[in-house]
Structure formats: C-alpha cells, structure tokens
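**Student:** sharing a model that was predicted from the sequence below.
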Amino acid sequence: LGALASGARTAVLAVPFATPPAGAGPVLAGLDGTVRGVADAAVADVLLVPTAEGLYAVETPGPGVTVEALVPLDLTRTLAAVTLTGATGTLLADADAGATAVRRGLLAGAGLLASEQLGIAEWCLTETVRHTRERHQFNRPVGSFQALKHRMAQLWLEVVSARAAARNAADALATGSPDAPLAVAVAQAYCSGVAVHAAEECVQLHGGIGMTWEHPAHLYLKRAKADSIAYGTAGSHRQAVAELAELPAP
C-alpha cells in the first residue's frame, strides 16, 4: 500500500473499461480466463481481479499472467486483454466486500471522468472561438457569421451545464454524500454527450485544418468518443438515474 500511495507501483482494476458502477461484479469465476478492454493494464504492477471467490491482487508480470496490448480508438489511453491461466494471487476481500469496493471505485472513476469530459469540452470551445476570431473570409472573421455564432453559443450553454454537473458529482464524492450515485449518474449522462458534441464542432468549425493530423482536434474527438463508453454509456447512466429517482422506464 505504501508503494502504491507513493506512486512507486501502479495497481489497475482488471475490469472492462466500459463497466458502469451498477455493473460491478465478478469478471471471472477464479484466476482463470480473459478480461478484455482493461485500461492501463500494460503498465500495471498489480492487477486487482474481481472473481466469484473475492477480490484478488495479482502481480504482473508473473506466472500465468499474460497482458496483450490492444489497438484502441484513443491511442493516448492504452487498453489490453488480460489472460490468467492458473495464476496465483493474494485474496484481499471476500466476494461481497470485494464487489462493494469495486463498485465504489467505479463510482469514483465515473465521477472524475465527468470532469475530464468537461475539460475536453472547455478546450474545444475555447480553441474554436480563438480560431474563428483569427480566421478570415470575405475580409471578415468567420466567427462573426451568425450561423457560427449560434453554434458556439449553444456549445457554451452546454459547457456551463456540464460544469455544474461535474462539480456536483466531484463534491458529492469528496464529501461522501449519500446522493453520490445519483450525482455521478447525472453527470455522466450529460457530460458524455457534451464532450463528443464539442469535439465534433471543434473539428468542423476549424474547417480544413481541423481534419488534419497536424491539428490536435482529432485527439480530443477520439478521447471524447472513447470516454463516452468508459464506465458505462450515457444511456446506462440515464437508466441509473431513473432507478435512483424511482422513475424506471416502462
């Protein structure tokens, strides 16, 4: 624990990156099988593996542990397939306690992801406004054209709402509020789409340069699209909101 807290070692939760907090549960019956789409598994020193028997800590590299790098959409966040074949590990918690711990971890991850999505949207809006002020057509800044003004104004409204949702989720997690699951679900249900929309508009409103590899807009779009399924899709979080608010879909 000391090495993990100091950053000398890295632990990774061996669940698919798309797992929502409500979907926390064993990914394997025991320390045998394959888990795909595990974020940052390639650089982990320890894998935390939820199984039907409980939560195990498995050293990597180690006997019976294979980590195969995958090619993700977002190349800045690595994904891997983890295969365990008769691996050995340290039992940290029984099945019930392990599932609770994993659920809390995924909830915190989803809540913090909303702030990342907010950051993506803010960068995209700021960069787009800057570009449309500097880029001229017909001897006028393209940002002065009414159609583009409306699109950027709509993005600004979405970013303001996303900021409120992300900050509410972060506050609920930091204070241990009993409303944290609802706050996180609301933030993810909203911020996910805002990040994608802002990144798409950033690419489009930059015109030709926005479609090139040289401009970083494509990196933000890929991160936004990858984030949109991380810790559950917006749809799964809307379903969680409905259940938490006792308004399930018919």
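**Tutor:** Thanks, I have the structure now.
**Student:** C-alpha only now, for contacts and for neighbours.
**Tutor:** Will do.
**Student:** just give me the neighbour total for the closest residue to residue 91 other than its chain neighbours.
**Tutor:** Distance criterion CA to CA, 6 or more residues apart in numbering; nearest residue to residue 91, sequence neighbours excluded, is residue 56 at 4.5 Å. A total of 24 residues lie near residue 56 under the criterion other CA atoms under 10 Å.
**Student:** do residue 22 as well
**Tutor:** Neighbours of residue 22 (other CA under 10 Å): 17.
**Student:** ok, it to residue 41 distance?
**Tutor:** The gap separating residue 22 from residue 41 is 22 Å, by CA to CA, to the nearest Å.
**Student:** can you check residue 94 too?
**Tutor:** Separation of residue 94 from residue 41 (CA to CA): 23 Å.
**Student:** out of those two, which sits in the more crowded spot?
**Tutor:** Shown here are residue 94 and residue 41; by other CA under 10 Å, residue 41 has more neighbours (25 against 15).
**Student:** correct me, but that one touches residue 83?
**Tutor:** No - in this structure, residue 41 is not within contact of residue 83 by CA atoms under 8 Å, at 11.0 Å.
**Student:** between these two, which contacts overlap?
**Tutor:** residue 67 (CA atoms under 8 Å, 6 or more residues apart in numbering).
**Student:** one step back: doesn't the residue nearest to residue 91 lie inside a helix?
**Tutor:** No - read with DSSP: H, G, I helix; E, B strand; the rest coil, residue 56 is strand and lies in no helix.
**Student:** ok, and here's another one to check against it:
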Amino acid sequence: MDFGLSEEQEMLRKMSRDFLENECPKALVREMEEDEKGYSPELWRKMAELGWMGLVFPEEYSGEGLSFLDLTVLIEELGRALVPGPYLSTVVYCGLAMLAAGTDEQKREFLPKIAKGDLILSLALTEPSATWDAAGVTVKATPEGDDFVISGTKLFVSDAHVADYLLCVTRTKESGDKEDGITLFLVDAKSPGISCTPLKTIASDKQFEVVFDKVRVPRKNMLGEPDHGWAVIKEVVPKATLAHCALMVGGAQQVLEMTVNYAKERVQFGRPIGSFQAIQHKCADMATDVDGCRFVTYQAAWKLSEGLPYALEVSMAKAWVSEAYRRTCVEGHQIHGGIGFIKDHDMQLYYRRAKASELMFGDADYHRELVAQQIGL
C-alpha cells in the first residue's frame, strides 16, 4: 500500500511551492486583505500561464487533463501560501459545474477562457438562511419570453465584485420536494439590477451580499436542465468541500512547520523550549492532526479521481479537518506565546482563515450528521 504521491505529483508540488514562495510572500497576502480587488491580477496571470486554471479541464478546452487528485496537490500548496484570489470560486465551484452540466456550446465558450485566466466566476448559492441544502434556495427566476427574471438576495458570495459571471442558484418552481424546481443560471455580473455589498469577515476575504433586482438572463445561459439544477449542486458541492479541505491541509502544514521551527529556536531557562516535554507533546498532537487531515482528504480525492463513491469520505474529511486545522492553530499560538498574537506575525493570518474555513460548506457537526446518515444511522 503506497500512500506517496507519483513522480509527476511531487514535481507539481515542488514547482508550485517554489513559485508561490517567490510570487506570493506574506507581504502580498497582507496587502490583498486591504486591497479592494482582493487579488493580484499579475499573480493570477502567472498562475494561468502555468496551466493551473485549466488543470482538470480536458485538453479540448485548453486544459491540462489532469485528475482531481492532482488538483488537490496544487490546492494544498495554495492553502500553505494563503494565495488570495478567486481560484476556488472560478475553477472548482463554477468551472467543474460547467464541465459537469454545461452544453457543448457553453463549454467551448467559457472553459478555455477560464483556463487562460481571462474569466472569473463566482457561485451564488447561500442566502440569509445560511443553509447548504435545497430548502434554503428562495431566490426566484421567472420566465418572461426568451429570458428569465431573477429577484432575491444571495449572501456570502465569494469574489462577486471581480466576477465576470455569477453562477446563480434559483428557484423556478415551488414543490413539496425542495430539491425539485431549482435551476442554475450564468448571470453576467455587470447586468442591470445587480448590486454587491461587501461583508466584513474574520478572514478578511472578499465575500458579498448580492441583490438581484429583476435581473434579466437569456434562456441560453441556463446551466443544466430546468428545475433539476440541484443535481448539479449535489455533484459540485462535495468537490468544492474537498477542495476546501485541501486548502486547510496546506495551511495546517505550514502552521506546524512554523511552530516546530520556533520551538527549536526559542530559548528559555537556558534551553530551547522544544526540549520541554509539554511543548513536545503539543507539537506531537499538531503533527498527528495534520497527518490525519492529509490522509482523510487525499483518500477522498483519490476515490473521486478513480470514479468511486466518495461522499462519505468527503464528509469525514470536512468534519475532521475543520476542527483539526483550528486546533493546530490554537496550539501554535500557545507555543509561540505573546508574539503569536500580534498582527505582524504570520500566525494570525492562518488562525483567522482556519476559523472561517470551519463554516465553509458546512461545519463539523453538519458533516458528522451526513456521515451518520451514510453509515445507516
């Protein structure tokens, strides 16, 4: 049983780590927290030139044709470097949805532009109810001639302010079955009637309230079948959840390495603090958490890439990684002491993102419930 990465995956990991250490220093991360756009167009262009935007798209759409497991390797490195920007929103949340449900015409129009870094997309799914299930979708799309008219409010829409298109999840029919009557639309983000209001978040990421006020969308911009859009969301959300787990694994790994290095260098009572058993045990707990995160995440990614059922493993991963990343950051803060709590130190960058990541695509309790259901309870 080989848990190691292939030679190609190791090359991808090394290349992406070397690139991001040079191109995405923590100074850039801090700058983008204050920047209105929240990402560097220059870095975005360089990532696209490396083929990262189209990593899992077929070659016929200007992609690299690699697997989700390969993508997981890359996303872990993005999380390690805290790369700011709409990568997951564009490539995973919306790009994979289009790959799964788009028409040939839509794929030919949008996927090559995504792969080249020319198009940014964002998923508009959650609403004021803040639930991840179909019952939370109340934004209405009403047919009018050859168009649909969308009205309602979406919350926590990542990178909506820089998106060229919003993948909006709407309700087109009332039904006793809440998963029935949901339709997806690719909405031009510059359409009249769309307004974006920034939300202040602990992670200082770019999330928005997006209000649709009688926004007209052509029927040809429908993604998937009318009234059956939830099937697409059920396919994409586990992939998005898994991608977010990989992002958290990368962050947790960096926190572990920062903390162990500090414990080796920080001298107290005439010896490195890493020589004290209490510190050693904390670092051991962190290492156990991080490796557990990685194994459960990569198991799910491998199953997905092999075409095997993976929903159970995704929920197991999210339930574990959500809390383990936070625990790792808390222990890191404890070992760093006072310096770990100041804004000038990198620890707070990771901890704030760990807290925000706990809630993305459902917290640990939500996924424990899904695990319980899938094992027959």
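**Tutor:** On my side now, so go ahead. This is a predicted model, so every value here is computed, not measured.
**Student:** report the TM-score for the pair.
**Tutor:** Superposed pair, TM-score by TM-score structural alignment, normalised by the length of structure 1: 0.92. Supporting alignment: 244 aligned residues with a CA RMSD of 1.7 Å.
**Student:** please enumerate the helices of structure 1.
**Tutor:** Listed in chain order, the helices of structure 1 (DSSP state H) span 2-6, 95-134, 146-175, 180-205, 217-227, 234-244.
**Student:** and what of the stretch 1-150 of structure 2?
**Tutor:** 7-23, 26-34, 41-49, 68-81, 87, 96-101, 104-115 (DSSP state H, counting those that start in this stretch).
**Student:** could you tell me where the second one falls in structure 1?
**Tutor:** Across structure 1, nothing matches helix 26-34 of structure 2 (TM-score structural alignment).
**Student:** can you check the fourth one too?
**Tutor:** Aligned by TM-score structural alignment, helix 68-81 of structure 2 falls on no residue of structure 1.
**Student:** ok, back up a step: quick check: the residue nearest to residue 91 of structure 1 touching residue 30?
**Tutor:** No - using CA under 8 Å, residue 56 of structure 1 is not in contact with residue 30, being 9.3 Å away.
**Student:** out of the helices of structure 1, which comes closest to residue 60 of structure 1?
**Tutor:** When the helices of structure 1 are compared by CA to CA, helix 2-6 sits nearest residue 60 of structure 1, at 14.2 Å.
**Student:** ok, the closest residue to residue 25 of structure 1 other than its chain neighbours - contacts?
**Tutor:** Computed as CA to CA, 6+ apart, the closest residue to residue 25 of structure 1 that is not its neighbour in sequence is residue 99, at 5.5 Å. Contacts for residue 99 of structure 1 (CA under 8 Å, 6+ apart) come out as 24, 25, 26, 50, 54, 55.
**Student:** mind putting those in TSV, distance to residue 17 of structure 1 and neighbour count included?
**Tutor:** As requested, the contacts of residue 99 of structure 1 are exported to TSV (distance: CA to CA, whole Å; neighbours: other CA atoms under 10 Å):
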residue	distance to residue 17 of structure 1	neighbour count
24	11	20
25	13	21
26	14	20
50	14	30
54	20	21
55	17	27
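**Student:** dump those residues into a markdown table; add distance to residue 79 of structure 1 as well.
**Tutor:** Formatted as a markdown table, these follow (distance: CA to CA, whole Å):
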| residue | distance to residue 79 of structure 1 |
| --- | --- |
| 24 | 19 |
| 25 | 20 |
| 26 | 19 |
| 50 | 18 |
| 54 | 24 |
| 55 | 21 |
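**Student:** from these, pick the one nearest residue 127 of structure 1.
**Tutor:** Nearest to residue 127 of structure 1 among those, with distances taken as CA to CA, is residue 24, at 37.3 Å.
**Student:** ok, the residue nearest to the closest one when sequence neighbours are not counted - contacts?
**Tutor:** Excluding the flanking residues, the one nearest residue 24 of structure 1 by CA to CA, 6+ apart is residue 103, at 5.3 Å. Neighbouring residues of residue 103 of structure 1 by CA under 8 Å, 6+ apart: 21, 22, 23, 24, 25.
**Student:** from these, pick the one nearest residue 176 of structure 1.
**Tutor:** For the contacts of residue 103 of structure 1, the nearest to residue 176 of structure 1 is residue 21 (15.9 Å; CA to CA).
**Student:** aligned partner of residue 115 of structure 1 in structure 2?
**Tutor:** Per TM-score structural alignment, residue 115 of structure 1 is aligned with residue 246.
**Student:** tally of neighbours for that match?
**Tutor:** Residue 246 of structure 2 has 30 nearby residues by other CA under 10 Å.
**Student:** circling back to that earlier point, which one, of the helices of the stretch 1-150 of structure 2, ends up nearest to residue 278 of structure 2?
**Tutor:** Residue 278 of structure 2 sits nearest to helix 68-81 of all those, at 26.3 Å, using CA to CA.
**Student:** how much space between the closest residue to residue 35 of structure 1 other than its chain neighbours and residue 232 of structure 1?
**Tutor:** Nearest residue to residue 35 of structure 1, sequence neighbours excluded (CA to CA, 6+ apart): residue 82, at 5.2 Å. Distance, residue 82 of structure 1 to residue 232 of structure 1, using CA to CA: 20 Å.
**Student:** just residue 118 of structure 1 next, same as before
**Tutor:** Separation of residue 118 of structure 1 from residue 232 of structure 1 (CA to CA) stands at 17 Å.
**Student:** out of the two, which sits in the more crowded spot?
**Tutor:** Counted by other CA under 10 Å, residue 118 of structure 1 and residue 232 do not tie: residue 118 has more neighbours, with 29 against 24.
**Student:** contacting residues around the more buried one?
**Tutor:** Contacts for residue 118 of structure 1 (CA under 8 Å, 6+ apart) come out as 159, 162, 163, 166, 191, 194, 195.
**Student:** which one in structure 2 is aligned with residue 164 of structure 1?
**Tutor:** Aligned by TM-score structural alignment, residue 164 of structure 1 pairs with residue 295 of structure 2.
**Student:** look at that match and say how many residues are nearby.
**Tutor:** 14.
**Student:** find the nearest non-adjacent residue to the aligned partner of residue 231 of structure 1 in structure 2, please.
**Tutor:** Counting by TM-score structural alignment, residue 231 of structure 1 corresponds to residue 361 in structure 2. Closest residue in space to residue 361 of structure 2, ignoring its immediate chain neighbours: residue 241 at 5.9 Å, by CA to CA, 6+ apart.
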